[in-house]
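S.K.: Sequence unavailable; structure follows:
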């Protein structure tokens, strides 16, 4: 069983190499929430908070999001994940705790400062596309730059670049109603990227899409991240989506994080019965990354290649074509190891 680090240990080390850090973060809805939480202290259990007339949406969350990683927060509906991501950007005001961005506590920033940080440092994509129906694709993507006061020629040039990046080149003059759901979501993604954010929040961005389009958007998201290498906080309730996209996962239940770790750690070493039940039906081959199963590169280079980020399940079909080994590459195409067919077979047969 995975032994989770103590919150104090996380607090002491979280800022190292981290873009965003949350420490002992709380959000309680109800009267005199701050005073009641302070009075209860360590005795602030969900039962006592409820008895005081408070609804605990987020409870004592401590986590860090590292530079350039996809950090997925997941849980069932009502677990607190969407509230947590809004606390990180102060769209919702925390009851207590710290939110550190570049080691600065955002809770000490003025409203005007937070507006500037959101405009220039943060990008946000939500489940509902929220495109302006009377504006073209180009104008929708350029809109946040217009709000920033960027000159028209510059903002349109940047918008065209983002539109091409998400695969919608040639649709700049289209209106949202002329696009499919997947295309509309691409416009939303391009719009959030137009400000060139340091920190990118995505709250269930694909959940409203049909399964096939959703898979295509996940593929597109993986491609974009390989190019942009953004620091991303991604919210989902879909575990398959989480393990496909995440570098690390935090699982929430009743407002608290019950386990943090890589997809492999979460599935192979569940910390609680809740996590164990959550992951029980997940095939191990869908979770174990090629980077974990590969061997040190030696001998002749195999002809076939596979990304180190790919799962064993994604790599396995390549061996059906007769390959005995695959060259494993990083995001820049460099060889980092070899994946051997016998190792893949052993892992898949072993469950």
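M.R.: Everything's here; your move. Owing to the predicted nature of the structure, the values given are computational and were not obtained by experimental measurement.
S.K.: Please make it C-alpha for all contacts and neighbour counts, starting now.
M.R.: Fine.
S.K.: what ranges do the helices span in the stretch 1-150 of the chain?
M.R.: Along the stretch 1-150 of the chain, counting by DSSP state H, counting those that start in this stretch, helices occupy 7-13, 33-40, 46-51, 81-88, 111-121, 137-148.
S.K.: Make CSV from these and add mean neighbour count and distance to residue 98 to it.
M.R.: Listed next are the helices of the stretch 1-150 of the chain as CSV, based on neighbours: other CA atoms under 10 Å; distance: least, CA to CA, whole Å:
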stretch, mean neighbour count, distance to residue 98
helix 7-13, 13, 10
helix 33-40, 15, 14
helix 46-51, 14, 20
helix 81-88, 22, 9
helix 111-121, 15, 15
helix 137-148, 22, 28
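S.K.: Adding distance to residue 23 as columns, could you present those in a markdown table?
M.R.: Listed next are the helices of the stretch 1-150 of the chain as a markdown table, based on distance: least, CA to CA, whole Å:
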| stretch | distance to residue 23 |
| --- | --- |
| helix 7-13 | 6 |
| helix 33-40 | 15 |
| helix 46-51 | 19 |
| helix 81-88 | 11 |
| helix 111-121 | 19 |
| helix 137-148 | 30 |
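S.K.: To residue 205, which of those helices lies closest?
M.R.: Residue 205 lies closest, by CA to CA, to one member of those: helix 81-88, at 11.6 Å.
S.K.: Quickly note the distance from residue 287 to residue 325.
M.R.: Shown here: residue 287 relative to residue 325, a distance of 20 Å by CA to CA, to the nearest Å.
S.K.: next, the one to line up against it:
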């Protein structure tokens, strides 16, 4: 679904394990009885309700997921669902009440303040909805600012800033100030600034939601282009399912601080865990969701048909299928070839499910 390479089966780059964030006096005491915790067989809903009944606020509730090397992992949910809280817990901008945050297997909750500062400066990049640019600095100096905190020389700072300026397409605007830039250009500066430190993990919290629709689409395209070159491990927050559909390798949907379902976007659409997940996907056009591999049968295709990759979206295949009387051959993930015709596509779009082989 994205421009990134397939996610490997390697050790996770980043993991959240049973992460809680509670507010309110005495709220944390509800987690002290291990038998009530979900990982020990306790009821998550009952535990959260008990915390709320005691005037506590459950911002994150037993959140667990892995982010694999090179993966774009999207977290989405309605306002107040806990998605922004959990991404701040991952970087310890918000201190979790309980759980583990593992970066390369090391628990960040055990890092000292000095170690945490070093990790943030050298391993984490962050981009938020608010651009946060310094108005008195030009583009180049805004981008180079975090490198000064890293202790790089002026020459090295400017060289690296110029490199990421080229990467995000801001050539010629190096000496411009933020008030001389459009919203999309300002967001490019924010992205370049976070990339300048060469982070291992990249956190993006609704980075494009403040942009108008046309610029937002362009920035999504730019983001995918960057990821195809950089292969970062990314946590991307959004409330827009169509945006998630464009960028996600996998995604988690949150409600009331808890994770409701994790999977590929197409898996969540085809097999929603409950009505809450189904509501997110009701208005998604199927041709933007299904790929050639989702719809193709495993019947042996006729010889001499055009061959397409199984990851190709149906919407991109429609013109080709319209001109191909016998359909196309599809490279399936198992290494075999499938067969896809316009009738298969019509059947799938009409029924909303994968055709049977």
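M.R.: Yep, it's here. What you are looking at is a predicted structure, and each value in this text was computed from that prediction instead of being measured.
S.K.: Where does the residue nearest the centre of structure 1 sit: helix, strand or coil?
M.R.: Centroid-nearest residue in structure 1, with CA atoms, centre = their mean: residue 234, separated by 2.4 Å. What DSSP: H, G, I helix; E, B strand; the rest coil gives for residue 234 of structure 1 is strand.
S.K.: Now do the same contact list for the alignment partner in structure 2 of it.
M.R.: Alignment note: residue 234 of structure 1 maps to residue 236 in structure 2; criterion TM-score structural alignment. Neighbouring residues of residue 236 of structure 2 by CA atoms under 8 Å, 6 or more residues apart in numbering: 72-75, 203-206.
S.K.: So which of the residues you listed are in strands?
M.R.: If you go by DSSP state E, the contacts of residue 236 of structure 2 have 72-75, 203-205 in strands.
S.K.: which of those residues has the most neighbours?
M.R.: Counting neighbours by other CA atoms under 10 Å, residue 74 comes out on top of those with 30 neighbours.
S.K.: shouldn't that one be in contact with residue 233?
M.R.: No - counting by CA atoms under 8 Å, residue 74 of structure 2 sits too far from residue 233 to count as a contact (11.0 Å).
S.K.: Could I get the buried residue list for the helix ranked longest in structure 2?
M.R.: Scanning structure 2 for the longest helix, with DSSP state H as the assignment, gives helix 213-230. Buried residues in helix 213-230 of structure 2, defined by neighbour count with 16 or more other CA atoms under 10 Å: 215-216, 219-227.
S.K.: Any chance of JSON lines for these, columns distance to residue 319 of structure 2?
M.R.: Converted to JSON lines, the buried residues of helix 213-230 of structure 2 look like this (distance: CA to CA, whole Å):
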{"residue": "215", "distance to residue 319 of structure 2": "27"}
{"residue": "216", "distance to residue 319 of structure 2": "26"}
{"residue": "219", "distance to residue 319 of structure 2": "26"}
{"residue": "220", "distance to residue 319 of structure 2": "24"}
{"residue": "221", "distance to residue 319 of structure 2": "22"}
{"residue": "222", "distance to residue 319 of structure 2": "25"}
{"residue": "223", "distance to residue 319 of structure 2": "27"}
{"residue": "224", "distance to residue 319 of structure 2": "24"}
{"residue": "225", "distance to residue 319 of structure 2": "24"}
{"residue": "226", "distance to residue 319 of structure 2": "28"}
{"residue": "227", "distance to residue 319 of structure 2": "28"}
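S.K.: any idea which of the residues you listed is closest to residue 65 of structure 2?
M.R.: Nearest to residue 65 of structure 2 among the buried residues of helix 213-230 of structure 2, with distances taken as CA to CA, is residue 227, at 21.0 Å.
S.K.: gap between the alignment partner in structure 1 of that closest one and residue 253 of structure 1?
M.R.: In structure 1, the residue matched to residue 227 of structure 2 (TM-score structural alignment) is residue 225. Counting by CA to CA, the separation of residue 225 of structure 1 from residue 253 of structure 1 is 28 Å.
S.K.: Great, nothing more from me.
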